[in-house]
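Engineer: here's my sequence, what's the structure:
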Amino acid sequence: MSAGRHLGAAAVAALATSLLVSAPQAALALDDPLLDGKAEGSSEYGLIGDSLTAINNIYGVTVDAAGSIWYAVTDDSAAANRGIYEYRPTGFDAAVGDYRGNGEYTETGGYLTSAWEGPIQYANRDSTAADPAGGKLPWAEPRGVISLDDGGIAVSDTNGNLSDPPGTILFYDDEHRIAGNAGLGGDQGCSELAEGELAWAPFFTVTGDRLFAPYEGCNVVSVFEVPGGDPLYRLTGEGQTAGLENNGPVTDGPGNLDEIYGVSSDGDSIITSDLGFNRATKAGMVQRWKVDDPSGSWELDTSFGEDGAIAFPNQMIYDTVVGPEGYLYVVPQTGAVLRYSNDGKELLDEVQVRDVPYTQARDLDVTTEGWIVMTAKGEHSLRLMARAPSPMTGFTGSPGALAGSVELAWDENKTVYGQAPVLDYVVERSADDGKTWELIEREPSLETSLTVTELEPGTYSFRVTAYSEAGRGDAATIDSVIPSEEAPAIDVSLTGKAPATPGAGEPIVWTATVTNAGNTPLADAEAVFMRGADDAEETVPVGALDVGDEAVVKVTTETTPEEVASLTAENAVAVQAIDPSGGKVAAQATATVTLGEPIGPVVPPVDPPVDPVDPVDPVNPVTPADPPAVGKGAGSGLASTGGAPGIAALALAALLLGGGAVTLLVRARRTV
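Structural biologist: Just a heads-up that it's a prediction; the model follows:
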């Protein structure tokens, strides 16, 4: 009798679909250029979220402690749209966005659509989170919005003359209920500033329990207590006097305010931004000040920028924002937002995205991940931006274990501050030294290795690129990679299991393990046992074997009296299979089983005695020679493989020769 079962090799079975791919049958090109707004290099920013619409008169924006995105809409032409809006977080999954795999994107709004719900309009000043459409106090012209440490937000409703209560900056708790307000409406008569008058404060900041708010036309920064809104003191430039008509700059250099529009803070100092159109240079300025709260005064920090300021000739500056990492973002009236080092001495880059530019940014905030949430005039008015993945490193390639395969590996591309999570490594191949590239199509994967199979003989180049929701980073390329050549091979081992009960007619189970030991698949494998059922030759089909596969086949024989007498049993097996080119591979093995001592005397079977007849002299019988001595086996009862040539080896050779098979040496294998 015989039995068979297949065992997949562990090394091959462990390969996931994303790790073992066949080369594409047809060239699949990557999208180039990418979808508008997606980065195409590591130095670029890319859109990871997008309102996909133009929001008229959008202004300030902030991200609160709970992750909600808030923005203001002044919309003086359509009062029904005026107010503040909230996108509420719903749960973030980096894989749910615009990226679809294989370097392709769709345009669905990205993370702004998948990770937030909204926008939710707060129709009135006194609308709450529980009832956003409720309330009775209409908005005037909401512009600036900032988050507060207690989880709430503050909103600058700049035209306080039109509102009740008259405060122009309102403080809200984490349920969006009014907790206080600061600043009184006024007529911007700078020579008659009332205590607490604050009619135009677009961009402001709160540090601790202090509110610092600009009064543009009067070139002062008013300081209030938070959240009660009590006025404390006013600040202005060197040589300027708060409360004087036309309180313009005294000089064109640092230390003076000219149409101050925004105030921000890095936690230690106050940073002002102004429009600067009254200066001879028409230069807006960003300046940093050290505030002394007890004396109600400040001093220009001359270590910042150049002598305390960054000047922008012929450019008005709306606002500055200090991100969690300390970088300073400068928002000009037109053109790209600029990112500076914290000391204002080095311009690091422009915050802009490819093919979706904005002509006028309004405001921005920076999330804890370092993503930029921006409001801008025109299309794509609310956008989330992140930096592209870092350049790829550690890329290697070598011949693979399979024929026509290569093994690729690279370093993990770790997500750093300011980047969106890496979603995929896209691999391409080239057979013409990089002149053209073909995509190796597969599901998105973060594995850092890949086996590419079914490559034709030749020399290849490969490149790997990291993709995120923001776009792609810089690729890494390797050249002159040669796939493995074909090396088919088969192997076999044979063992036997002695019967539990000594004696003739007891079963011996012979087990052959057939292995594809080469690097190509094999077909039509079979095992031929010298002895099988009925003590005759037995062929057991094995079938197809993938690289590394094993097949276990068994036959059973019965012990013969001769084997019982010699205390040993022998068998042999020969295997062969067909390789992909049509050639044959073969191998063979032998095994000897030591049998246990029988109980009682063993009498070898003999034929009935017959006197031999001499053919020459038929009258006189021939005296038979003494029979050869029968030696004992090792007596261990363990199976063995190989061994010195004996009756098993001689019988195997006769079997192979008689069947027209190739000659096989013990444990040897070769390709026919």
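Engineer: okay, CA-based contacts and neighbour counts for the rest of this
Structural biologist: Will do.
Engineer: ok, how many other residues are close to Thr436?
Structural biologist: Other residues within reach of Thr436, judged by other CA atoms under 10 Å, total 12.
Engineer: contact partners for the closest residue to it other than its chain neighbours?
Structural biologist: Closest residue to Thr436 apart from its sequence neighbours, by CA to CA, 6 or more residues apart in numbering: Ser430 at 6.0 Å. Going by CA atoms under 8 Å, 6 or more residues apart in numbering, Ser430 touches Thr436, Trp437, Glu438, Tyr460, Ser461, Phe462.
Engineer: this one as well, want them side by side:
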Amino acid sequence: MTAATGLALAPVATALAEPACAAPNEETGWRTSLDYTAGKAEGSGKWGLIGDVKTRNSRPTYISRNGDVTDNNSADVRPCGEGAVGCRDVTYNYGVGVNPVTGDLWVSDSGKVCHGRFACSAAGLGFLNQGQAGTPRVFQYAPTGTDQEDATDYKGNGKYNVQPADRNYGIGKQFVELANRTVHQNEYVSAQIPNLVHGPRGITFTKDGTTWVVDSESRQPNNATNPNRIKRYAPDGTIIAGAGVAGTWVTGSTTPGNFNSGYSVSLTTRPDGSVLANAEVDDTLVVFAPDGTPLPKIKLDNPTMTGGLTHPFAPHANGNRYINPYGVASDPEDGSLYLSLVNFRDDDKNTMAPFIEKRAADGTTVTQFVGEGRFNEGDVTFGPFVNDVAGSPTYRHMFAWSQSQSAIQEFDKDGNFIREWINGSTADANEQETSKTVATPNMAIPRGIDFDKNGFMYVTIGEGTDNARVQVYGMTPNPIDQASAKYVDSNYQSATVTWVDAPDTPGAADSKSDVLDYSIELSEDNGATWNLIERDRSIVKSYTLENLDPAKDYLVRIAAWNEAGNGDWRIAPLRKARIELTKQGAFDANANQINWTFAITNTGKCPLTNVEITDTLTGISGITYDWANVATQGTLAPNESINASTTSAIEMQNQSQTVVNTAAVTAAAGNLEVADTAEATVIIPTVKPTPDTTPEATAEGTTEETPEVAPGGQLPKTGSTSLTATLYTVFAGITIGTGLILFRRRNAS
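Structural biologist: I've put the predicted structure just below:
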């Protein structure tokens, strides 16, 4: 990217008054000449990284066994609960949600329970059969009230700040920083074995603003304070009565609200306000009323098949076709259910392509297999999540991915694949114009997804790593709908550029962050190369370019920018308006007048209006124009010509006369006036006094009459004596005689 030099850019009024000389809507596209910033998108309707919220300290804090705080990860420290001896700050962020009532951001930290000696040893917990590598807790980030313009990390001229490690980024600055968040931890500490068997994961909200968090690992009665499997919080963050009990596997209870010790990571709110949670191994969905009252569970085994589908899971020896759910999500309109299944990792490992099972709202009837071929074989499928924000571009879309895939797969409500979200940092990787891939830095180990009222997407990533955070995604601005460029001075050194964006739907959750700036690029070689006009960040939709080179032709390109990247640009050619006048005159001896004729030509690239000739010669008559169409008189399209004519009377004299006449033509090209002049010279011949017509006697006694002047100024010859009256009629641009130029033309732009 090269910045233009020698050009000044001054702001002018924002109203777009389309000048006749402007060239709107000439060409549009999506990639600019500006340097690419990783994570940002190019072109309208594309997804880019617009912010993040930090969930762990930028530098891990280690506490040695003797209680000393250090940043040395030495052999005498091991991960465990925050604040305890031998702990380090590790965040296993999992669930995420934006409360639709309060706007608070909620993030769960599962604490990462290990099962088995090998897994626990890898987590630094020795040869335990079960242990907690981190601290089970839930974070609540209050909104800061910061508007998008102040929260931005966009600097102007298509440049962004580098994603920082020690603070929230971009739109993430609309939430409090890590140090000021609320940490809910006490309800995830067990009475018998501290920090051993808890794992807050899935998050959902009911319409009254109550936050629900499922505690995947809880084993009652280990937590005497809050023994419920699901923890609930009032809109102000106060812990309130929970819902459901973990139960035990041996009972096989059908009691509402009993998970039968089934592992649960997922919550979803249905259109009727009820809440569902998955119960792995129990093969059920546990159902609750909005107030937490348990409702009859939904059994998933042996579903009814529709649409000619045949379930690929083979019945077991007892004839039972087990459906083991890892996650559940509900469609916000028809209540259809999406299920991710553990079967692909366990019972049917590496025997078929995984899919998301879609069921009718009652949960007993399978209607579709979604995403076959998009997930890794032998893997648990994470998710699903469904966007429930009405009006947003991905409304009712379903998101899911394989555990080892780190590539989120997106499908519409009919099960069609839309795009995938992967890790990447180059413009080509994130080229969404022709591909179905969103590539942004740090997209690894995704665990939870939610959408806010704007349609922004929140994703927890980097579970247990230094990159643990919530990344926020939004869409690029609308295209530039109209763009016009016109000169504002007759020297072609200043020009005004004006534009308008394609309109937004008022109040829509369109996933687009606010427009922060417009880039303006110039090309002097018909678009082969472009130079950015460096300027301060501005959302004014009109600018004046100054110090332009009159000898050059320019193209102007404008694009809108927001936190996600740039929208589609539009090109407006900067066209010069020109007009040319030619003039000629001829003496008419019979009428004693000069006949003047004009030719007017639009030699520029702009339509002209108010075309008019001014001729101040004494005795001139009115000017007649040969307009072909009365409806368009006074106008000339580029390359169009029109003729005009007039006369001026001549008083004949006894000596020759030279008549020099200068005429001017003016026209308008939008607000710019163009003009030209032309000069013509006519020489009137000498006219002698009328002679005595009495015949004179000659030497031979004869007489000779004086001949009359013939029309055109040529006297006839008679005998040996002749009289000649010479008429010079000079046309514009013609050389008379031996190089004498009697006409000159003056031009003015």
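Engineer: in structure 2, what residue corresponds to the residue nearest to Thr436 of structure 1?
Structural biologist: Aligning on TM-score structural alignment places Ser430 of structure 1 opposite Ser523 in structure 2.
Engineer: contacting residues around Ala525 of structure 1?
Structural biologist: Counted by CA under 8 Å, 6+ apart, Ala525 of structure 1 has contacts Pro541, Val542, Gly543, Ala544, Leu545, Val575, Gln576, Ala577, Ile578.
Engineer: could you dump the residues you listed to a markdown table with neighbour count, secondary structure and distance to Asp209 of structure 1?
Structural biologist: Below are these laid out as a markdown table (neighbours: other CA atoms under 10 Å; DSSP: H, G, I helix; E, B strand; the rest coil; distance: CA to CA, whole Å):
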| residue | neighbour count | secondary structure | distance to Asp209 of structure 1 |
| --- | --- | --- | --- |
| Pro541 | 15 | strand | 86 |
| Val542 | 22 | strand | 82 |
| Gly543 | 15 | strand | 81 |
| Ala544 | 18 | strand | 78 |
| Leu545 | 25 | strand | 76 |
| Val575 | 26 | strand | 87 |
| Gln576 | 28 | strand | 86 |
| Ala577 | 26 | strand | 84 |
| Ile578 | 24 | strand | 84 |
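Engineer: buried set for stretch 105-113 of structure 2?
Structural biologist: Within stretch 105-113 of structure 2, the residues that count as buried by 16 or more other CA atoms under 10 Å are Leu105, Trp106, Val107, Ser108, Asp109, Ser110, Gly111, Lys112, Val113.
Engineer: could I get the contacting residues of the counterpart of the fourth one in structure 1?
Structural biologist: With the correspondence set by TM-score structural alignment, Ser108 of structure 2 lines up against Ala72 in structure 1. Listed by CA under 8 Å, 6+ apart, the contact set of Ala72 of structure 1 reads Ile58, Tyr59, Gly60, Val61, Arg82, Gly83, Ile84, Tyr85, Pro142, Arg143, Gly144, Val145.
Engineer: please repeat the previous calculation with a cut-off of 7 Å.
Structural biologist: Ile58, Tyr59, Gly60, Val61, Gly83, Ile84, Tyr85, Pro142, Arg143, Gly144, Val145 (CA atoms under 7 Å, 6 or more residues apart in numbering).
Engineer: name all residues that make contact with the residue mapped onto the first one from structure 2.
Structural biologist: When structure 2 is aligned by TM-score structural alignment, the residue opposite Ile58 of structure 1 is Asn93. When contacts are counted by CA under 7 Å, 6+ apart, Asn93 of structure 2 touches Val107, Ser108, Asp109, Ser110, Thr460, Glu463, Ala468.
Engineer: and for Asn93 of structure 2, nearest residue in space, chain neighbours not counted?
Structural biologist: In space, and not counting its chain neighbours, Asn93 of structure 2 is closest to Asp109: 4.3 Å by CA to CA, 6+ apart.
Engineer: the one you found contacts Pro136, correct?
Structural biologist: Yes. Taking CA atoms under 7 Å as the definition, Asp109 of structure 2 is a contact partner of Pro136 at 5.5 Å.
Engineer: between the two, which contacts overlap?
Structural biologist: Pro200.
Engineer: ChimeraX command for the buried members of the contacts of Ser430 of structure 1?
Structural biologist: Of those, the buried ones go into a single ChimeraX selection, burial set by 16+ other CA under 10 Å:
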select :437,438,460,461,462
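Engineer: nearest to Ser297 of structure 1, of the contacts of Ser430 of structure 1?
Structural biologist: Phe462 (63.0 Å; CA to CA).
Engineer: appreciated, that's everything.
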